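Q: sequence and computational prediction follow.
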Amino acid sequence: MSAPGGDETGGITVGPLEFADAHACAALERLLFAGESPWPAAAFAEELRAPHTRFFAARRSSPQHPRPWLVGYAGIALLGGAEPESEVHTIAVDPKVQGRGVGRRLLALLLAEADAHGGPVFLDVRTDNAPAIALYRSEGFENVGLRPRYYQPSGADAYVMCRAAGAGAGEKKENAR
């Protein structure tokens, strides 16, 4: 894999999420998470203002549409003081570009932030989201719990997954043998 900001996905670049992206994020939320209380634009703006969060955007451009548009976003909270930990808040990718490595690139940016912060990384994922679970496992996450009826209003269950502190790329390669 190239550097997290590299472009191997057909005109898609990744970088910091901006306040101007909040409405596009909310629109993508409504598309992807309609049955799960999607975040409104105000929630994204609030998250971007928080000093302990980092959010990234994936944008696509083309010769026909030179102004890049949002096709994905991801956010993480960097928590704790003496005992740091991080929590992935969200990763979302437009269905039109899913399967092209955009989610993996966004996750790589989140994990780089978490590794610099230190401590384990936690996330919640729907138990029926096999592609996301496979992505997280490939990056060193393991199931550590279950949250019954976590997602509302659908009542879908969520796995709690954790990647141990220090489980960066070097350790993942060792564990893969």
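A: Perfect, I can see it now.

Q: okay, CA-based contacts and neighbour counts for the rest of this
A: Will do.

Q: what about Val71, which SS state?
A: Here Val71 is recorded as strand under DSSP: H, G, I helix; E, B strand; the rest coil.

Q: how much space between it and Arg126?
A: For Val71, the distance to Arg126 (CA to CA, to the nearest Å) stands at 21 Å.

Q: between the two, which has more neighbouring residues?
A: Of the pair Val71 and Arg126, Val71 is the one with more neighbours under other CA atoms under 10 Å, namely 24 against 18.

Q: which residues does the more buried one contact?
A: Val71 makes contact with 28, 57-60, 93-94, 97, according to CA atoms under 8 Å, 6 or more residues apart in numbering.

Q: would you agree Ala24 is in contact with Gly72?
A: No - judged on CA atoms under 8 Å, Ala24 makes no contact with Gly72 at a distance of 9.4 Å.

Q: compare those two (neighbour count), which wins?
A: A side-by-side neighbour count of Ala24 and Gly72, using other CA under 10 Å, places Gly72 first with 27 against 17.

Q: so who does that one touch?
A: Residues near Gly72 by CA under 8 Å, 6+ apart: 25, 28, 57-59, 91-94, 102-103.

Q: which among those residues count as buried?
A: 25, 28, 57-59, 91-94, 102-103 (16 or more other CA atoms under 10 Å).

Q: okay, pairing it with this:
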Amino acid sequence: MAWQLRVAGSHDLAPIMAIESSTFGTDAWTDSAMRADLGNRHTYYLVAFHPETPDLIEGYAGLLSPVGSGEGDIQTIAVAESARRQGLGRMLMQALIAEARARRATALFLEVRADNPTAQQLYVSLGFEEIAVRPKYYQPDGVDARIMRLSIAEPRLSPAVGA
């Protein structure tokens, strides 16, 4: 079964927060913070679902990237437990990278928990590199954040075969 992505809105707050709180526990965003981000004109949020069950959100991701700023920040990304390890996180990240490029960003940043090697491996496989550490960033757990950056190259066009 393949997923579809669509732009998220405030009507998606409840399913997003269900995944957010079950995934991040003590680090979860509040309803009001997520609502504000969903309504921010500089953010771009996606939700993922199967076409057969469009009301069942299985993942979401958000990007903050004001058009023309040259930079973007992955605000959050999470996949429901039942949909993990099936490529949905990669699909969401690739969609956000494409949107950042469309907004003319040349650098994309994110923070990831130092104790989350699965997420770190995904980000490295997408071309992100670790550039710094924020000690004890995630509270109340006191876990370090690894700051990662992706340099977004301009898309290159090649001549058509046989041209």
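A: That came through fine. In this text the structure is predicted, and so the values were computed from the model without any measurement.

Q: which of the helices or strands spans Thr23 of structure 2?
A: Assigning secondary structure by DSSP states H and E places Thr23 of structure 2 in helix 13-24.

Q: ditto for Arg101 of structure 2
A: Here Arg101 of structure 2, judged by DSSP H and E, is contained in helix 88-102.

Q: name the residues that touch that helix?
A: 3, 44, 46, 48, 59-63, 65, 71-72, 74, 77-79, 108, 122, 152, 154.

Q: please repeat the previous calculation with a cut-off of 7 Å.
A: With CA atoms under 7 Å, 6 or more residues apart in numbering as the test, helix 88-102 of structure 2 has contacts from 61, 63, 65, 72, 79, 152.

Q: superposed on structure 1, what's the mean shift for that helix?
A: Superposed on structure 1, helix 88-102 of structure 2 shows a mean distance of 0.7 Å to its aligned residues (mean CA distance after the TM-score superposition for structure 1).

Q: which residue range of structure 1 does that helix align onto?
A: The aligned range for helix 88-102 of structure 2 in structure 1 is 102-116, by TM-score structural alignment.

Q: ok, the contacts of Val71 of structure 1 vs Glu47 of structure 1, which is closest?
A: Using CA to CA, Ala57 comes nearest to Glu47 of structure 1 of the contacts of Val71 of structure 1, at 13.6 Å.

Q: what about stretch 55-67 of structure 2, distance to the chain center?
A: Put simply, stretch 55-67 of structure 2 sits 6 Å off its chain's centre (CA atoms, centre = their mean, to the nearest Å).

Q: thought Arg147 of structure 1 was touching Ala158?
A: Yes - contact criterion CA atoms under 7 Å: Arg147 of structure 1 and Ala158 qualify, at 5.1 Å.

Q: the more surrounded of the two?
A: Neighbours were counted for Arg147 of structure 1 and for Ala158 using other CA under 10 Å; Ala158 has more, 20 against 15.

Q: which ones are touching the equivalent of that one over in structure 2?
A: Mapped onto structure 2 by TM-score structural alignment, Ala158 of structure 1 lines up with Ala145. Applying CA under 7 Å, 6+ apart to Ala145 of structure 2 gives the contacts 111-114, 133-135, 137-138.

Q: got a markdown table for those, with distance to Ala98 of structure 2 and secondary structure too?
A: Formatted as a markdown table, those follow (distance: CA to CA, whole Å; DSSP: H, G, I helix; E, B strand; the rest coil):
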| residue | distance to Ala98 of structure 2 | secondary structure |
| --- | --- | --- |
| Glu111 | 19 | strand |
| Val112 | 20 | strand |
| Arg113 | 24 | strand |
| Ala114 | 26 | coil |
| Val133 | 26 | strand |
| Arg134 | 27 | strand |
| Pro135 | 30 | strand |
| Tyr137 | 28 | strand |
| Tyr138 | 28 | strand |
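
Q: ok, so of these, who is nearest Ala36 of structure 2?
A: Distances from Ala36 of structure 2 to the contacts of Ala145 of structure 2, taken by CA to CA, are shortest for Glu111, at 19.7 Å.
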